[in-house]
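A.B. asks: Sequence and predicted structure are below.
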Amino acid sequence: MTAFDVMERRIWDGQADAYARTAARLCVRTVPALLDAAEVGAGTRLLDVGCGTGNVTAAAVARGAFVRAVDAEPGMVAATRRAAPGAEVRTGTLPQLPYADGEFDAVVANFVLNHVGRPLDALVEMRRVIRPGGRIAVTIWQLPGAPGQALVGRAAQAAGLTRPDWLATVDEERNFARTPDGVAALLTAAGLGDARGETHAWEHRADPEDWWAGPAAGIGAVGGMVTSAGPDGVAAAKREYDVLCGEFLADDGLLSLPHVAVLGQGRV
């Protein structure tokens, strides 16, 4: 594993419940478009890579697909099994999937390439398990991101927190542009045809305290930054967060947070 992969394991260890209460409610927004891009319907043999707490898997099962799912974090595997009893769910890590060549009609990965240290190798492995003519669809967060994506990071910086040394980044030679063109180029490099990327923008609605709960629990790289200085640092960042939330509060007291994702798709 790369240093980035090691960091990701550390960040997400034991975080399935916290993720389900917070960021999973954001990431579910792209699920219908993701499944449509992969042409998932009744009878589709689908692999959901990085299944998290099971939103994609459950939605695909509801479409009548035959779904298998895999995630690196055992708590996520358990959560997906609860969310989608009809799916076979395993523990596994990219870029080595525990499946045979050409086993699936389609593979999807919802906000997974954000979390791997070797994105191209991950896509090549996903391509390996798809039959000829099958489809792959992935989502990532676009960079630069929308204002809602930066709220917690701004609060941490305003509190004087800095990114700790253990929060690694993807090696420059393995990274790619987090844009529609960048995703399309990565899919093409992985050997996929008809590769393309498109943006999906929306405003995520959340209670301010619920939205804070994720990073305060250490979820994601920004959560690692928020919690890096202990309880005092978390409290300082929360004070800044409460102020900055005023930019996004709607009349009903909920946050309205602009987000932009990139959906990439291609054919084997």
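C.D. replies: The structure has been received and is ready for your questions. Numbers count the residues shown, from 1 in each chain.
A.B. asks: drop to CA atoms for contacts and neighbour counts, all remaining ones
C.D. replies: OK.
A.B. asks: Now do the contacts for the nearest residue in space to residue 3 that is not next to it in sequence.
C.D. replies: Leaving aside its chain neighbours, residue 3 sits nearest to residue 168 (6.2 Å; criterion: CA to CA, 6 or more residues apart in numbering). Residues near residue 168 by CA atoms under 8 Å, 6 or more residues apart in numbering: 3-4, 7.
A.B. asks: Quick check: residue 168 is in a strand.
C.D. replies: No. Counting by DSSP: H, G, I helix; E, B strand; the rest coil, one finds residue 168 to be coil, located in no strand.
A.B. asks: Helices of the stretch 151-268 of the chain, residue ranges please.
C.D. replies: For the stretch 151-268 of the chain, the helices defined by DSSP state H, counting those that start in this stretch occupy 151-158, 180-189, 208-216, 220-226, 230-244.
A.B. asks: put this beside the first:
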Amino acid sequence: MIDTTEAFDTAEREMWGGRAEAYAGSFARLCAHPVEALLDTAGVGAGTRVLDVGTGTGTAAAAAVERGARVRAVDADAGMVAAARARGVDARTAVLPELPYGDGEFDAVVGNFALNHVGRPRAALAELRRVLRPGGRVAVTVWGGGGQSGMELLGRACEAAGAVVPPHLPRLAPEEDFPRTTDGLAELLAGAGFTGTGCTEPVWEHRATPEEWWTGAAAGIGTIGRIVTSQTPATLTLVREAYDRLAGGLTDGDGRLRLQHRALLASGTA
């Protein structure tokens, strides 16, 4: 029998497999918003030895390269690694909580919305601490517990269409979960051995066309994507109709959505 953690990790790998292009064309711009703050918090500058974990299409890694840092990056999905390499990032495939690097090899480690995709976040953080030199900095982002109006829009469309939530959406094992609050994430880092931990809550407005925002969910990305793509064709048509109707009330004069989002950005020292 597959345990909860293994099931979570397996579902994550299946969700991202073959979806690098769909992610790049939809939710990647949303996830890029906190990148500069993430790098600032980790102290990334010219000459810094940086590891970007869960690099995705390489947004944070490429931004670190632009700062003159010496960057390595990893992702669990080969398609994401290929996309990052296409941007000039030195990326390779690796799955947390195991990294192919030696102890103390980096001055800074960053993970932009990566920790929420691993079944053992505490073990993952311990591995990040292992590859940091003493005094090195870690900075990670995860989604907070609410205030994500883009996801709420998609969720409202599913609800209005009577979409059925799949019975086996992957969830973290209770012993692995943590409060999605500033204190909760800071304490998670402290529990992994980091000192001087703290957490802020970036808030921003994401702008996207209704079609761009829909394509991420329609491609099966994220929990909302799993819900959308599990519907019958008839129900999916109703979801899209409801989405188009609801999205019309959130667009401005240029036809783009105005979507409020918030994240948690935590940091600590090895």
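C.D. replies: Received, thanks. Please read all numbers here as calculations on a predicted model, not as lab measurements.
A.B. asks: quick revisit: measure the residue nearest to residue 3 of the first structure to residue 92 of the first structure for me?
C.D. replies: Separation of residue 168 of the first structure from residue 92 of the first structure (CA to CA, to the nearest Å) stands at 21 Å.
A.B. asks: list the buried ones in stretch 104-114 of the first structure?
C.D. replies: Buried residues in stretch 104-114 of the first structure, counted by 16 or more other CA atoms under 10 Å: 104-113.
A.B. asks: Kindly name the residues of the second structure that line up with that stretch.
C.D. replies: Per TM-score structural alignment, the counterpart of stretch 104-114 of the first structure in the second structure is residues 106-116.
A.B. asks: can you list contacts of that stretch?
C.D. replies: Applying CA under 8 Å, 6+ apart, the contact partners of stretch 106-116 of the second structure are 31, 34-35, 38-39, 42-44, 48-55, 60, 121, 124, 128, 131-133, 135-143.
A.B. asks: Give me the buried entries from those.
C.D. replies: Looking at the contacts of stretch 106-116 of the second structure with 16+ other CA under 10 Å, the buried ones turn out to be 31, 34-35, 38-39, 42-44, 48-55, 60, 121, 124, 128, 131-133, 136-143.
A.B. asks: before we move on, the earlier item: including distance to residue 66 of the first structure and secondary structure, could the buried residues of stretch 104-114 of the first structure go into a markdown table?
C.D. replies: Shown next, in a markdown table, are those (distance: CA to CA, whole Å; DSSP: H, G, I helix; E, B strand; the rest coil):
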| residue | distance to residue 66 of the first structure | secondary structure |
| --- | --- | --- |
| 104 | 10 | strand |
| 105 | 10 | strand |
| 106 | 11 | strand |
| 107 | 12 | strand |
| 108 | 13 | strand |
| 109 | 16 | strand |
| 110 | 18 | strand |
| 111 | 21 | coil |
| 112 | 21 | coil |
| 113 | 23 | helix |
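A.B. asks: Can you lay out those as JSON lines showing distance to residue 209 of the first structure?
C.D. replies: Formatted as JSON lines, these follow (distance: CA to CA, whole Å):
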{"residue": "104", "distance to residue 209 of the first structure": "41"}
{"residue": "105", "distance to residue 209 of the first structure": "41"}
{"residue": "106", "distance to residue 209 of the first structure": "37"}
{"residue": "107", "distance to residue 209 of the first structure": "35"}
{"residue": "108", "distance to residue 209 of the first structure": "31"}
{"residue": "109", "distance to residue 209 of the first structure": "28"}
{"residue": "110", "distance to residue 209 of the first structure": "25"}
{"residue": "111", "distance to residue 209 of the first structure": "23"}
{"residue": "112", "distance to residue 209 of the first structure": "26"}
{"residue": "113", "distance to residue 209 of the first structure": "28"}
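A.B. asks: from those residues, which is closest to residue 145 of the first structure?
C.D. replies: residue 111 (14.0 Å; CA to CA).
A.B. asks: Check the gap between that closest one and residue 8 of the first structure for me.
C.D. replies: 13 Å.
A.B. asks: if we can go back for a sec, highest mean neighbour count out of the helices of the stretch 151-268 of the first structure?
C.D. replies: Ranked by mean neighbour count, the helices of the stretch 151-268 of the first structure are led by helix 220-226 with a mean of 23 (mean count of other CA atoms under 10 Å).
A.B. asks: give me the stretch of the second structure that that helix matches.
C.D. replies: Residue span in the second structure matched to helix 220-226 of the first structure, by TM-score structural alignment: 222-228.
A.B. asks: Quick one: residues in contact with that stretch.
C.D. replies: 15, 151, 154-155, 158, 163-166, 169, 216-220, 236, 239.
A.B. asks: Could you check how far the residue nearest to the spatial centre of the second structure is from residue 264 of the second structure?
C.D. replies: Residue closest to the mean C-alpha point of the second structure, counted by CA atoms, centre = their mean, is residue 113 at 2.6 Å. Distance of residue 113 of the second structure to residue 264 of the second structure, given as CA to CA: 9 Å.
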